[in-house]
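**Student:** Could you work out the structure for the sequence below:
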Amino acid sequence: MPIDTFAKLALSPILLVQALQVRKRALILPEPPGPRCGKLGQGPTLRLLILGDSSAAGVGASHQSLALSGQLAQTLGQRVALTWQLEAETGATSASALKHLQSLPGEPFDIAIVALGVNDVTHQVPLSRFLSRRRAIHDHLRNHLETRHIISSGLPPMGHFPLLPQPLRWTLGRTATRFDAALAQLCSNNPDTTHLPLNLPFEPRYVAADGFHPSEPAYAQWAQMLDRTLPQRF
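**Tutor:** From the prediction side, this is the model:
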């Protein structure tokens, strides 16, 4: 039994109280305004899909131009003729994202960036079910949206989230690390899939006001990490 699973069983009354307290006092930040699709740049064409949860949706930024999709689009638009589309929602799990993905028109994409997993951890989704749904997401991207390459962004370091008290922080952090390692292994089995560890600095300026989401500087760092990954694939 993984140590975080054992801790959840042993500390379940404490963890439940802490989880309820976090929900009660948490600062609820909105998804920022701004475009969620667009075209810009010149050169070789690149069709990009970003699929994810509140972090992909830019919670913690004041505008989409300062969130992940906007900053990445501006960077890529300097080199390619980019068509990009953001499909992300606060609270999305791998299961709900898969359902949403299956409802999209069959428009093809060259690259899909998937940023999911935090809500699977907080909803205590079993690892086997998490991996099954991620496989289904990858299969749908390949087989129905003709996606040439999938970049699976790693789970964030939840063990460093200021919003979470101990031992809830430690427990969720260990679970997120375990899920991310399994996700990396899943991606390593397919040449058209890359796992990108989300190695953001553990500094206050990289955390939004809610103590949970990335800040605008963190989104800039994340976009740069993704940008450095793309040339290796195309």
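
**Student:** can we go C-alpha only for contacts and neighbour counts from here?
**Tutor:** Will do.

**Student:** residues near Pro165, how many?
**Tutor:** 15 (other C-alpha atoms under 10 Å).

**Student:** Chain neighbours aside, what residue packs nearest to it?
**Tutor:** Gln18 (7.1 Å; C-alpha to C-alpha, 6 or more residues apart in numbering).

**Student:** What of Ser188?
**Tutor:** In space, and not counting its chain neighbours, Ser188 is closest to Thr194: 7.0 Å by C-alpha to C-alpha, 6+ apart.

**Student:** That neighbour should be in a strand, yeah?
**Tutor:** Yes - counting by DSSP: H, G, I helix; E, B strand; the rest coil, Thr194 is located in a strand.

**Student:** And it, how close does it get to Val121?
**Tutor:** Using C-alpha to C-alpha, to the nearest Å, Thr194 is found at 21 Å from Val121.

**Student:** Kindly tell me how buried Leu48 is, as a neighbour count.
**Tutor:** For Leu48, using other C-alpha under 10 Å, the count is 22.

**Student:** Now do the contacts for it.
**Tutor:** Contacts for Leu48 (C-alpha atoms under 8 Å, 6 or more residues apart in numbering) come out as 82-85, 109-113.

**Student:** Which residues are in contact with Pro197?
**Tutor:** 153-155.

**Student:** quick check, nearest of these to Ala67?
**Tutor:** Here the nearest of the contacts of Pro197 to Ala67, counting by C-alpha to C-alpha, is Ser153; it sits at 15.2 Å.

**Student:** Do I have it right that the closest one meets Leu198?
**Tutor:** Yes - in this structure, Ser153 is within contact of Leu198 by C-alpha atoms under 8 Å, at 6.5 Å.

**Student:** Please say which of those two ends up with more neighbours.
**Tutor:** Ser153 (23 against 18).

**Student:** where does the nearest residue in space to Glu146 that is not next to it in sequence land in three-state SS?
**Tutor:** Using C-alpha to C-alpha, 6+ apart and skipping residues adjacent in sequence, the residue nearest Glu146 is Pro108, 5.1 Å away. Three-state call for Pro108 (three-state DSSP): coil.

**Student:** Could you also give me the structure for this next sequence, so I can compare it with the first?
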Amino acid sequence: MLRAARARRIAAATAFGGGGLTLVGGGTVALLYLQARLAKNAIGHTPWDRPRADGVFGEGTGPPLRLLMLGDSTAAGFAVSESRQTPGALLASGLSAAADRPVRLRCTASPGATSADLDSQVERSEARLPEKRYDVAVVFVGANDVIRRIRPNDAVAALREVTAELVGLGTPVVVATCPDLGTVRPIGWPLRSVARRASRQLAAAQTIAVTEAGGRTVSLSDVLADDFRSDPHLMFGPDRFHPSARGYAQAAFVVLPSACAALGLLPELDEAERTEGVLPLDRAAVVAAQTPGTEVTRVSDQPPSGVHGRWTALVRGPFRLGSGARPTPPEPPEEEDAPRPTPGGAREHRTG
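**Tutor:** Next up, the predicted model:
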């Protein structure tokens, strides 16, 4: 059972430099690592001619909004063949539609990245330069921290630091927390349950750290699990490990409302219905880790008072259509229907 106190201890250790925390026992982690390595060997190496997704998407009035994508293979859209199928391109297109403005995308995410790699990704993006400030940054990270046995307090500390820095620079941050690795088929039982527990505990700790640093989080959890089980050939990519274009579209769909909210665009989504509530941050983190699509943000910018003071958090339930039906993710664009790309792979924006 995932407990708030467990997530709180991990997040607290990152804030005060504590060490030695682990998500699961050392022997179990070693077995998990071994089985993950065996799964990786079974999957094999998938060659990928990465499309360049950077560019301007959408149309509208005003200068382009600036979107920064950071993180691992999910943020990069590993194994898709068209730049328009990457999560960054899908989010840029969605933000453009909501804002009625073009969106300029910069993606420095890379497959295999851990939370420790985020700092160098920010450096490559030039986000620290005042003239290059981004309007919003979206981060997908955490899975490789679990697989590579990165100490959770180290992983969360790196994420906290980058989030706080970007927020301090005036860039809102949306973090899609660690996905549920228990849905990965090549990892067998009983270690699949260990992977699920480790990834959800990391996701909860990420939620606490990011929210305290001024960002907002969205839980991926097992958001794709049902679809992957019912139609794995459609939802998995060619390596049977990463999502397909349709899987990435589902992930982008879950994150899009929070990215809109970070830009002050959520009221534009008139058809949206999201349940809300206020909880202590550690409890909110556990709820989010177990409920895909849940967003967590700070209620107030004022820090808690007292020795035992805790942040309170606004918890928004998953986005759903007004009818109450499960939302259908946007279809990844087909080549024959897609707009003509620029040399960078994105839709060209013309003025005048």
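
**Student:** what TM-score comes out when they're superposed?
**Tutor:** The TM-score (TM-score structural alignment, normalised by the length of structure 1) is 0.86; 229 aligned residues with a C-alpha RMSD of 2.4 Å.

**Student:** quick one: what's aligned to the residue nearest to Glu146 of structure 1 in structure 2?
**Tutor:** Using TM-score structural alignment as the criterion, Pro108 of structure 1 maps onto Arg133 of structure 2.

**Student:** now do Gly58 of structure 1
**Tutor:** Checking with TM-score structural alignment, Gly58 of structure 1 has Gly77 as its match.

**Student:** Which positions in the top helix by length along structure 1 come out as buried?
**Tutor:** The longest helix of structure 1 (DSSP state H) is helix 168-188. Under the neighbour-count criterion of 16 or more other C-alpha atoms under 10 Å, helix 168-188 of structure 1 has 168-177, 179-184, 186-187 buried.

**Student:** for stretch 78-96 of structure 1, same thing?
**Tutor:** 80-95.

**Student:** From the opening residue of that stretch to its closing one, how far?
**Tutor:** Terminal residues of stretch 78-96 of structure 1 lie 33 Å apart, using C-alpha to C-alpha.

**Student:** What of stretch 8-15 of structure 1?
**Tutor:** Span of stretch 8-15 of structure 1 from end to end, C-alpha to C-alpha: 7 Å.

**Student:** For the residue nearest to the spatial centre of structure 1, which non-adjacent residue is spatially closest?
**Tutor:** For structure 1, the residue nearest the mean C-alpha position is Ala115 (2.1 Å; C-alpha atoms, centre = their mean). With C-alpha to C-alpha, 6+ apart as the criterion, Ala115 of structure 1 has its nearest non-adjacent residue at 4.5 Å, and that residue is Gly52.

**Student:** what does Thr217 of structure 2 give?
**Tutor:** Thr217 of structure 2's closest residue in space is Val175 (C-alpha to C-alpha, 6+ apart), at 4.7 Å.

**Student:** Surely the residue nearest to Pro165 of structure 1 touches Leu163?
**Tutor:** No - contact between Gln18 of structure 1 and Leu163 fails when scored by C-alpha under 8 Å: they sit 10.8 Å apart.

**Student:** which residues of structure 1 fall in strands?
**Tutor:** Per DSSP state E, structure 1 carries strands over the ranges 37-40, 45-52, 81-88, 111-115, 149-153, 193-196.

**Student:** closest to Pro30 of structure 1 out of the ones you listed?
**Tutor:** So among the strands of structure 1, strand 81-88 is nearest, using C-alpha to C-alpha, at 12.8 Å.

**Student:** Over which residues of structure 2 does the closest one lie when aligned?
**Tutor:** Strand 81-88 of structure 1 covers residues 102-109 of structure 2 once aligned (TM-score structural alignment).

**Student:** What lies in contact with that stretch?
**Tutor:** Around stretch 102-109 of structure 2, the neighbours that count as contacts under C-alpha under 8 Å, 6+ apart are 53-73, 75-76, 88-89, 92-93, 95-96, 121-122, 124-125, 349.

**Student:** Measure how buried the closest residue to Arg233 of structure 1 other than its chain neighbours is and give me the count.
**Tutor:** Spatial nearest neighbour of Arg233 of structure 1, excluding adjacent residues (C-alpha to C-alpha, 6+ apart): His149 at 7.7 Å. Neighbour count for His149 of structure 1, taken as other C-alpha under 10 Å: 23.

**Student:** Next, the contact list for His149 of structure 1, please.
**Tutor:** By C-alpha under 8 Å, 6+ apart, the neighbours of His149 of structure 1 are 110-112, 192-194, 233.

**Student:** Now stretch 5-12 of structure 1: buried residues?
**Tutor:** Taking 16+ other C-alpha under 10 Å as the criterion, stretch 5-12 of structure 1 shows Lys8 as buried.

**Student:** any idea how far Ser153 of structure 1 is from the aligned residue in structure 1 for Ala204 of structure 2?
**Tutor:** Correspondence of Ala204 of structure 2 to structure 1, assessed by TM-score structural alignment: Ala181. For Ala181 of structure 1, the distance to Ser153 of structure 1 equals 12 Å [C-alpha to C-alpha].

**Student:** Likewise for Glu89 of structure 1?
**Tutor:** Distance check for Glu89 of structure 1 against Ser153 of structure 1: by C-alpha to C-alpha, it reads 16 Å.

**Student:** And the helices in structure 1, which stretches?
**Tutor:** Under the criterion DSSP H, structure 1 contains helices at 3-10, 12-25, 68-76, 94-103, 118-122, 127-144, 168-188, 216-233.

**Student:** packing partners for the fourth one?
**Tutor:** It stands for helix 94-103 of structure 1. Where contact means 3 or more C-alpha pairs under 8 Å, 6 or more residues apart in numbering; DSSP states H and E, helix 94-103 of structure 1 is packed against helix 127-144.

**Student:** List the contacts of the helix it packs on.
**Tutor:** Contacts of helix 127-144 of structure 1 (C-alpha under 8 Å, 6+ apart): 94-95, 98, 101-102, 106, 108, 112, 117, 120, 147-148, 150, 179, 182-183, 186.

**Student:** so Ala225 of structure 2 makes contact with Thr183?
**Tutor:** Yes - assessed by C-alpha under 8 Å, Ala225 of structure 2 is found in contact with Thr183 at 5.8 Å.

**Student:** quick one, which of these two is more surrounded?
**Tutor:** Remark: of Ala225 of structure 2 and Thr183, Thr183 carries more neighbours, 22 against 16, as counted by other C-alpha under 10 Å.
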